[in-house]
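[1] I need the structure of the sequence given here:
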Amino acid sequence: MDEKTVPLTSLFPGEKAKIVALGHGRGRQRHFRTMGLMEGKIVEIIAVQPARGPVVLNVEGTQIAIGMGMARHILIQKL
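    Purely as a prediction, here's the structure:
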């Protein structure tokens, strides 16, 4: 893993990043892809809910909420 590659959970609201990897396991990767989360896509963090709640992302104009546990499996490069 590149030193500039970090989990999605390291971003703050307003920050943008490029997805470089989607966790382990075909099932998890397929789940991410059905939500529109794929390698190469640019995401922006809209909100991080308190108490380890969901992370709200903007992906190509669509808002997606995912849990912190899932967000940890998405590796990104900050823009």
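
[2] going forward, measure contacts between C-alpha atoms and count neighbours the same way
    Noted.

[3] What residues sit buried inside the top helix by length along the chain?
    In the chain, taking DSSP state H as the definition, the longest helix is helix 26-34. Going by neighbour count (16 or more other C-alpha atoms under 10 Å), the buried part of helix 26-34 is Gln29, Phe32.

[4] here's the other one to compare against:
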Amino acid sequence: MPKRLPITDRREWYCPKDIEDVYGISRESLRRIMEDAKEQDMPIKTTVLKFRNGSMTTRKRPFVRIQKKSLEAYLEANPGEIEV
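    The predicted model follows:
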């Protein structure tokens, strides 16, 4: 199992598992939130990290990181949808 970074307030980017641990938002709910944020013209910033060997065929899920600041801005603009 890969080693995960500790969750701190100083981190700017979270993986979906960290978001589930911190905010209680599942991957499916996160996907829906990201679609809704895009429709509201306040997209949540994400990045997909490259694999060390350059191959995309060895893993089912890519290494996705989500910007904490943009996620929190969306959650503040849409209170009541997700309890933080």
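
[5] So after superposing, what's the score?
    Remark: TM-score between the superposed chains equals 0.33 [TM-score structural alignment, normalised by the length of structure 1]; 46 aligned residues with a C-alpha RMSD of 3.7 Å.

[6] next structured bit after the longest helix of structure 1?
    With elements assigned by DSSP states H and E, the helix or strand that comes after helix 26-34 of structure 1 is strand 42-48.

[7] What residues of that next one count as buried?
    So strand 42-48 of structure 1, judged by 16+ other C-alpha under 10 Å, has buried residues Ile42, Val43, Glu44, Ile45, Ile46, Ala47, Val48.

[8] check contacts around Asn22 of structure 2.
    Just to correct that, residue 22 of structure 2 is Val rather than Asn. Listed by C-alpha atoms under 8 Å, 6 or more residues apart in numbering, the contact set of Val22 of structure 2 is empty.

[9] ok but it is inside a strand, no?
    No - if the criterion is DSSP: H, G, I helix; E, B strand; the rest coil, then Val22 of structure 2 is helix and not within a strand.

[10] For the lengthiest helix in structure 2, name the packing helices and strands.
    With secondary structure taken from DSSP H, structure 2 has its longest helix at helix 27-39. Here helix 27-39 of structure 2 touches helix 16-23, going by 3 or more C-alpha pairs under 8 Å, 6 or more residues apart in numbering; DSSP states H and E.

[11] Much appreciated, bye for now.
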